[in-house]
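>>> coords please:
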Amino acid sequence: MDNFKVKLVTFVLGFAIVSSLAPAIRVQASTLTQSTLSNQAMTAIANLDKKKKTIVVDPGHNYGGDLGAASTIKGITYKEVDLNMQVASKLKTELEKRGYNVVMTRYPKEVQTIGTNQSLKDRITIANTANASLFVSIHHNAVKDAPDAKGVEVYYSSAEQSQSFKGGVSPNKLTISKNVATVIDKNIVKNFNFNDRGAKDSRLFIKSTNMPSIIVEAGFITNEEEAKRCSDPVSQQKLAENIAESIKTVI
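Just a heads-up that it's a prediction; the model follows:
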C-alpha cells in the first residue's frame, strides 16, 4: 500500500507539471507541424538571446516553385536566388557584429523547393514567431527587354495584413518601416553612387509581418554593369555593411 501511495503522489505531481507546461508544448507542436519551415530557422529562434534585438534576414526565393529572376548576359547566368543568399549571409554577419540576434528564413545549405504562396507564408511565420524587431528581405531586380534599367529601390508596406496573419501588428510598424527604407536607400545611393529609384510603398508580402519590414532590391541583373556588381563579393560585402549600419541608426 505504501508503494502504491508513493506512485500515486508521483503521478499526480507529474500530471500537474505537464499540465502547467501544456500551452508551451502545444505551441511547439503547432510550430513543428509546419514541415516546410526551415529547421535551422526554428532552431535559431529557440536559442535567441533574449537580451538582444532580433532581426530576420530573408534571402528571397528558393530553388523550385519560387525561383526568382535569372538573366544570361554574354554567356554568364546570374540567378537571383543565389545572389540573394550571398548578400543575406554577409548581412547576417554584419548585423551580428553590431550586437543583434539574426534569424534567416533559409540558410545556405537548405535547398527549398516549395511553391510561392507557401514560401511567402513561411517567411512571415518565421519572422512573427521570432518576434523580431525588423524583417529585411533581400532581392535583385530584373526587367526583360530593358537592359538599361538600373538602380536600387527599397520597399515598405502600408497595406493591411492578409487575412491569415491578422492581429499582433506593431502600432509603429509603418513609421519605422518607412524610416528604415528611406535611410537605407539614401545611404546606399550616397555611398555607392547608384541610381536612386527611391523608397516605395507597396502591397508586397511584407504587409503581413507584425514588425517593421522592408525589401531591398539590390540591383538589376538584366543590366550588364549591375549584374557584374551584384555578383561581385567585394561589392556584396560593402552593400551588406551599408545596410547593417543603416539599420543600426534606426533599430
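
>>> Could you use CA atoms for every contact and neighbour count after this?
Fine.

>>> mind checking the SS state of the residue nearest in space to the middle of the chain?
In the chain, the centroid-proximal residue (C-alpha atoms, centre = their mean) is Asp58; its distance is 2.5 Å. Secondary structure, DSSP: H, G, I helix; E, B strand; the rest coil: Asp58 is strand.

>>> to compare against the first, here's another:
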Amino acid sequence: SYGDRLVVDLYLSKVKEYKPVKQINSSGGKRDVIVVIDPGHGGEDPGAIGPGKVREKNVVLSISKELARQINAVKGYRAYLTRESDYFIGLRKRTEIARKRNADLFVSVHADAFTRPQANGASVFALSKKGASSEAARWLAKRENASDLIGGSGVNLGDHDDMLASVLLDLSSTASLRASLSVGDRVLQSLGGVARLHKRQVEQAGFMVLKSPDIPSILVETGFISNPTESRRLNTRSYQRKIAGSISKGVKSYFSDQPPIGTWLASNQSKSGSSYTVKKGDTLSQIAHNNA
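Got it, this is the predicted structure:
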C-alpha cells in the first residue's frame, strides 16, 4: 500500500551484533536451558492489524516479554528476546540470534489473521519435512554453514566429506524436527486450557524462522487478531499473561521430561530420580510399575 519506497533501518550496536555467548552457569555450575523468544514483525512491519487498529507487532512483543519473564523466574532456565522493542529484524537474522545464544529452543510468537472475521483459535506450527529438506540443501550448498552446524561434533569435514556432511545434517534436522513436534504438542495442549484452538494438532509449514536444522523451533499463533473478540482479548495484559503462562507451562513440561545434557535440569533430575532393584521372582509388570 506504500508504493515504491526506500527503507533504511538503523540499529543500536547492541541490537545489530549478537556475538556467540557461553551458556549461563547460574545453577550450581550446570548450564541453564536456553529459550530464545521471537516476537514477530516489528518496526516498519506491523504484522496483521485487527479491529480498532490493534497491531500484531505490539501484541506479540508484550506476550513475548511476559513469556521471557515467566521463564526466567524458574531456576534452570534462561530466556532471551530477538527484539526488545519496536524495530524490525530480518527472518534469518532471528534464527542467527538463536544460534549465537546457543538456544535449546526457539519460540516465535505471532497472531493470526484471515479475510473472514469469524476465523478464531490458537495454533502451533513446526517445520514441514519439505521445508526441512530445502533448508538442508541450502546449508550444504554453503560449506561454511555445514561446518558451523556440526563443528561441535569434533568431525573435520575437509574438502571431500560431502556425504558425511549430508548424513550428519540429516540426523541433526530429523532430531530437531522430532523435538519441535514434541514440544509443540505440549505447548498446544497447554494453550487449550486458556484459549480456543484453531487446530488440535501441531501443524507443519515452511516458515522461514523455523528452518534452523540444529535448533528445535516452533511458531505459536496466539489467536486471530482479525477476529473482533480475540483481538480485544489479545490486547489486554491479563489475557497476554494467560497466553504467556500457557506457553511457558508447555515448554517447561517438555524440558522436564527431556532435559538437555549438561543442564541443571538434567542434573537435578538424575539426583531426584529414584531407582528400583530387580529382585528374583519380580514380574515384568512389577518392574515397570516400580520404575515408573
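
>>> what do we get in the second structure for the residue nearest to the centre of the first structure?
For Asp58 of the first structure, the aligned residue in the second structure is Asp38 (criterion: TM-score structural alignment).

>>> Which residue is the nearest non-sequential neighbour of its match?
Counting by C-alpha to C-alpha, 6 or more residues apart in numbering, Asp38 of the second structure lies nearest to Ser108, which is 4.4 Å off, once chain neighbours are set aside.

>>> All the strands of the first structure, in order from the start?
For the first structure, the strands defined by DSSP state E cover 54-59, 70-73, 76-79, 101-104, 134-141, 152-157, 196-202, 213-220.

>>> For the fifth one, grab the matching residue range in the second structure.
Taking TM-score structural alignment as the measure, the second structure aligns residues 105-112 with strand 134-141 of the first structure.

>>> mean deviation of the matching stretch from the first structure?
Once fitted to the first structure, stretch 105-112 of the second structure is off its aligned match by 0.2 Å on average (mean C-alpha distance after the TM-score superposition for the first structure).

>>> can you list contacts of that stretch?
With contact meaning C-alpha atoms under 8 Å, 6 or more residues apart in numbering, stretch 105-112 of the second structure is reached by 34-40, 48, 56-57, 59-60, 63-64, 95, 98, 209, 215-226.

>>> Please indicate which of those are buried?
34-40, 48, 56-57, 59-60, 63-64, 95, 98, 209, 215-226 (16 or more other C-alpha atoms under 10 Å).

>>> Roughly how far does the residue nearest to Asp38 of the second structure sit from Ala119 of the second structure?
21 Å (C-alpha to C-alpha, to the nearest Å).

>>> Settle it for me: which of the two has more neighbours?
Set Ser108 of the second structure next to Ala119 and count neighbours by other C-alpha atoms under 10 Å: Ser108 wins out with 24 against 17.

>>> mind listing the helices for the stretch 151-292 of the second structure?
Here the stretch 151-292 of the second structure has its helices, by DSSP state H, counting those that start in this stretch, at 162-191, 228-234, 237-257, 264-272, 284-290.

>>> Make CSV out of these and add mean neighbour count and distance to Pro20 of the second structure.
What follows is the helices of the stretch 151-292 of the second structure, written out as CSV (neighbours: other C-alpha atoms under 10 Å; distance: least, C-alpha to C-alpha, whole Å):
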stretch, mean neighbour count, distance to Pro20 of the second structure
helix 162-191, 20, 20
helix 228-234, 20, 34
helix 237-257, 19, 23
helix 264-272, 16, 21
helix 284-290, 11, 44
